[in-house]
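Engineer: sequence first, then the predicted structure, then my questions.
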Amino acid sequence: MKIYTKIFAIICIGTMLVSCGNADDDVNFDLNGLGGLGKGKPVDKCLNLGENDLILSIQEQYTTLPGKVSILFKVSDKEGSPVPGLTASQFTIYEQGRNDACFNTISTSESKARISPNSQIFNNNAVLVLDLSNSVLSSSLDELKSASVGFVNSVMPENTTDSFKMAIYWFDGENKLHDLIPLTASKPDLVAAIEGITDNISKDPSTDLYGAVIKSTDIAEKLLQESTKNNSIGAASVVIFTDGTDQASRYTQNDALKKVENANPNISFFTIGLGGEIDADILTQIGKTFSVFAGNKEELETKFNDISLKVSQQANSFYLFEYCSPKRDGSGENNLAIQVKKGSVQGAVQTKFSANGFTGGCE
């Protein structure tokens, strides 16, 4: 198997404590465009592990001499919600060689099994898109700025890292997605850019919502392409806030929805709607990962927090699981099953690895 020098794990995005959950759930929304179990498959019936209440979707795997096996995967429940915070002690490893009728359990302590988040390269780009048309600037700007600052503080890591970046754009009625701050890993710079928004920033009081959807998707596609170079795995997210419908009529509704539907599957889409003038159905289709709606400006911060909470859960539901295999050079290709238990529920996935060149010990 190819040895990857860089492994990335993260997500893209969205939650909702009220409002509207959408059809594009986490079970099928996998990095690399994989569905269900990703690169894995259901475990052999000889293990008799029972029904999967947790879904392990393998994103990538590789081996490192003298004998380490590394599996990158995402854990979700059957409803598609991410499962963060698992530890190595909650995993059981099973191996099956050519002389084994079924699988043998591998001791996690003897095999030095571990969850290695520090080994992951986080190439995640978030694009926050704000409606700064006249209706927002005149009635809810302060609340939007406060909610956006809270979003940045919740989503961006405490310690600055080039593997997690955000850009902020805004739109009004112009045929342009305005750059508030380009892609950066600096949380203070993002916060300063938001706090610097004034009520005279816009010169066109209309709303080019569909244009903003199309342009922000193009930006996310380019960012994703850049972040997945050099054998990295990448994800991007687009979070769009608006308090109304498209008024500019520069682009069609169908154009915007097709853009989202045909986007790279590693891009997550989220929408936050405010007030009674929005079209909740259209925003739900644009925010195909998750959408939330605030009835008034006082609820904005809560809705932004709903989204940021799921961002963190998504990121922490990816695991790089590593262990030292007892298989040695000459054993050829071996089957591997990984089971995880959380309370009364469990899930498992099966794959295979080559032990060519394996000797004793692990790095």
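Structural biologist: Done, it's in.
Engineer: going forward, measure contacts between C-alpha atoms and count neighbours the same way
Structural biologist: Will do.
Engineer: would you check that V69 makes contact with L320?
Structural biologist: No: using Cα atoms under 8 Å, V69 is not in contact with L320; the gap is 10.2 Å.
Engineer: which SS state does E60 fall under?
Structural biologist: strand (DSSP: H, G, I helix; E, B strand; the rest coil).
Engineer: what helix or strand does the residue lying closest to it once chain neighbours are set aside sit in?
Structural biologist: Nearest residue to E60 in three dimensions, chain neighbours excluded: L72, at 5.1 Å (Cα to Cα, 6 or more residues apart in numbering). In this structure, L72 sits in strand 68-77 according to DSSP states H and E.
Engineer: can you classify L180 as helix, strand or coil?
Structural biologist: Assignment for L180 (three-state DSSP): strand.
Engineer: what number of residues lie near it?
Structural biologist: When neighbours are counted by other Cα atoms under 10 Å, L180 registers 19.
Engineer: for G85, same thing?
Structural biologist: Using other Cα under 10 Å: G85 sits among 10 other residues.
Engineer: again with F171
Structural biologist: F171: 27 surrounding residues under other Cα under 10 Å.
Engineer: and the helix or strand following the strand holding L72, how far out from the chain's middle?
Structural biologist: Remark: after strand 68-77, the chain's next helix or strand is strand 91-96, criterion DSSP H and E. Centroid separation for strand 91-96 versus its chain: 27 Å, with Cα atoms, centre = their mean, to the nearest Å.
Engineer: one more: stretch 342-349?
Structural biologist: That offset, for stretch 342-349, works out to 22 Å (Cα atoms, centre = their mean).
Engineer: so how far is the strand or helix carrying L128 off the chain centroid?
Structural biologist: Element membership of L128, judged by DSSP H and E, is strand 123-131. Counting by Cα atoms, centre = their mean, strand 123-131 is centred 12 Å from the centre of its parent chain.
Engineer: go on, stretch 202-217?
Structural biologist: 25 Å.
Engineer: ditto for stretch 184-202
Structural biologist: 24 Å.
Engineer: run through who's touching that stretch.
Structural biologist: Under the contact criterion Cα atoms under 8 Å, 6 or more residues apart in numbering, stretch 184-202 has outside partners 132-134, 137-138, 141, 145, 148-149, 152-153, 156, 160-168, 172, 180-181.
Engineer: show me those residues that map onto helices.
Structural biologist: The members of those that map onto helices under DSSP state H are 134, 137-138, 141, 145, 148-149, 152-153.
Engineer: most neighbours, which of the residues you listed?
Structural biologist: S148 (24 neighbours).
Engineer: which residues does that one contact?
Structural biologist: Applying Cα under 8 Å, 6+ apart, the residues near S148 are 194, 301, 304.
Engineer: what about versus this one:
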Amino acid sequence: MLPAMPSSRLLHSALSLSIAASATLGLTGCGLALTQIQTAADKPSNVAVYFKVEDGKGEPVGGMTAEQFEIYEDGELVSVLESQQTILNPEVAASHYTLLLIDMSGSVVDSDDATKVTEAALLFTSEVESNNKVAIYAFDGEEKIHKISDFTGSEGAAEARANSLAGFQPKDKSTNLNGAIVQGLEVLDEGLEKAKNPLRLGTLVVFTDGTDRASRVSEDEMLSAVKDTPYEVFAIGLGAELSEGDLQKIGKSGTALAKDSGEIQTAFESIGERIEKLTRSYYLLSYCSPARAGEHTVTIKAKHTPEGKKKEEVGDLESEFDAEGFDKGCDPNQKPKFDITKGDSLSTEE
């Protein structure tokens, strides 16, 4: 029998499975892939679909507007005026948390790069927290990682973060990289347990200038944790001790390698931009259904012209909803009531 899974990890595993399962339901057009995450149907006649959009290369597509989506019910186009379709701020239904895990072992703190690492990390958090709640933890050779700042989206915390990170001194100058990554994923679990929204997405960003030296946790255990987590995991590396291969083992969602101190900020910026694009590629499309009873198929068709391109990319997805009891009086800005405890993607056994 498998050990009991924490409720937050179960929730994220359910969401991950939901994404995988819905990919087979979504219809992939030329250039765009729409992946359904969750659908809600609420009285009086509100339908909301939460999904992400990627291009043909798997790159996230952000910044689309409601006008770039068409809604069909049972194959018939739903009037924009009748449906009042709109894109809601995804924050009303989904919580995005990012944890930045920074190597503050002796090789970083005692080097000339320490100040640049701190500055790049703080700039990274200030940019990412526009759409994410961000926490910073540091690690050295000790068994436990060290909290610099908890999950927050408040810009007022920037000065406190700067002082805490700049003043950090390792008690053990070794590098417990593997153990820190495993713990970082656990901290994301704990943070998202407290999130108020039913849909919860996590991202771990790891910065290091070397490989694990403490040997507190094996590489196999760490890699297994990275592979099994539904969270996005990015890795930023510094220096000649690391190779792209080393980073790719950790950063299953993306990597950036700074060969010297002059490339540190660029490396952090590239991962920050990736996370920003990823976050903005999630859409919460809400509309008022003309249906008043029965089960229906809703199809969302998307069209997008990439910057600098002339050819339009298209794609679509399908989902089901029950209109039993629907009536007049719909407000498309109503917060959807997503229920992740129901659906084929979630096992009823823990």
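Structural biologist: Nice, I can see it. Keep in mind that what you see is a predicted model, and the values were worked out from it rather than measured.
Engineer: that older thread, and the counterpart of the residue nearest to E60 of the first structure in the second structure, what does it touch?
Structural biologist: Taking TM-score structural alignment, the alignment pairs L72 of the first structure with Y50 from the second structure. Listed by Cα under 8 Å, 6+ apart, the contact set of Y50 of the second structure reads 36-39, 282-285.
Engineer: most neighbours, which of those?
Structural biologist: Comparing the contacts of Y50 of the second structure on neighbour count, Q36 comes out first with 27 neighbours (neighbours: other Cα under 10 Å).
Engineer: nearest residue to it in space, please, no chain neighbours.
Structural biologist: Closest residue to Q36 of the second structure apart from its sequence neighbours, by Cα to Cα, 6+ apart: F51 at 4.3 Å.
Engineer: thinking again about what came up before, what's the average distance of the strand holding L128 of the first structure to the second structure?
Structural biologist: The superposed strand 123-131 of the first structure is, by mean Cα distance after the TM-score superposition for the first structure, a mean 1.3 Å from where its aligned residues fall in the second structure.
Engineer: helices and strands around that strand, which ones?
Structural biologist: strand 164-171, helix 209-227, strand 234-242 (3 or more Cα pairs under 8 Å, 6 or more residues apart in numbering; DSSP states H and E).
Engineer: A helix includes E82 of the second structure, no?
Structural biologist: Yes: counting by three-state DSSP, E82 of the second structure is part of a helix.
Engineer: can you tell me how far it is from L284 of the second structure?
Structural biologist: 18 Å (Cα to Cα, to the nearest Å).
Engineer: likewise A291 of the second structure?
Structural biologist: Distance of A291 of the second structure to L284 of the second structure, computed by Cα to Cα: 20 Å.
Engineer: what's the strand holding L128 of the first structure aligned against in the second structure?
Structural biologist: Using TM-score structural alignment, strand 123-131 of the first structure pairs with 95-103 in the second structure.
Engineer: list of residues touching the matching stretch?
Structural biologist: By Cα under 8 Å, 6+ apart, stretch 95-103 of the second structure touches 125, 131-140, 151, 175, 177, 180-181, 184, 188, 191-192, 195-209, 279.
Engineer: list the contacts of the counterpart of A113 of the first structure in the second structure.
Structural biologist: Alignment note: A113 of the first structure maps to Q85 in the second structure; criterion TM-score structural alignment. Applying Cα under 8 Å, 6+ apart to Q85 of the second structure gives the contacts 66, 285-288, 332.
Engineer: could you rerun that using 6 Å?
Structural biologist: By Cα atoms under 6 Å, 6 or more residues apart in numbering, Q85 of the second structure lies in contact with 286-287.
Engineer: could you check the angle helix 177-193 makes with the longest helix along the second structure?
Structural biologist: In the second structure, with assignment by DSSP H, the single longest helix is helix 7-25. For helix 7-25 of the second structure against helix 177-193, the angle by axes from the mean of the first three to the mean of the last three Cα atoms, to 10 degrees is 90 degrees.
Engineer: mind giving me the packing neighbours of helix 7-25 of the second structure?
Structural biologist: Here helix 7-25 of the second structure touches strand 32-42, going by 3 or more Cα pairs under 6 Å, 6 or more residues apart in numbering; DSSP states H and E.
Engineer: how close does the strand it packs on sit to the first structure?
Structural biologist: Strand 32-42 of the second structure sits 1.2 Å off on average (mean Cα distance after the TM-score superposition for the first structure).
Engineer: contacting residues around that strand?
Structural biologist: In contact with strand 32-42 of the second structure (Cα under 6 Å, 6+ apart) are residues 19, 22-23, 47-56, 313-317, 338.
Engineer: ok, 7 Å please
Structural biologist: 18-19, 22-23, 26, 28, 47-56, 313-317, 321-322, 336-338 (Cα atoms under 7 Å, 6 or more residues apart in numbering).
Engineer: what of stretch 73-82 of the second structure?
Structural biologist: Under Cα under 7 Å, 6+ apart, the answer for stretch 73-82 of the second structure is 71-72, 296-299.
Engineer: now the residues you listed: which count as buried?
Structural biologist: Among the contacts of stretch 73-82 of the second structure, those scoring as buried are 71-72, 298-299 (criterion: 16 or more other Cα atoms under 10 Å).
Engineer: among those, which pair sits farthest apart?
Structural biologist: Farthest pair in those (Cα to Cα) is I71 and V298. Separation: 7.0 Å.
Engineer: what secondary structure does the alignment partner in the second structure of K288 of the first structure sit in?
Structural biologist: Per TM-score structural alignment, the equivalent position to K288 of the first structure in the second structure is K252. Here K252 of the second structure is coil, with the state taken from three-state DSSP.
Engineer: OK, contacts around K252 of the second structure?
Structural biologist: By Cα under 7 Å, 6+ apart, the neighbours of K252 of the second structure are 233-234.
Engineer: could you do L278 of the second structure as well?
Structural biologist: P60.
Engineer: so which helix or strand takes in the alignment partner in the first structure of it?
Structural biologist: Mapped onto the first structure by TM-score structural alignment, L278 of the second structure lines up with Q314. Per DSSP H and E, Q314 of the first structure falls inside helix 300-315.
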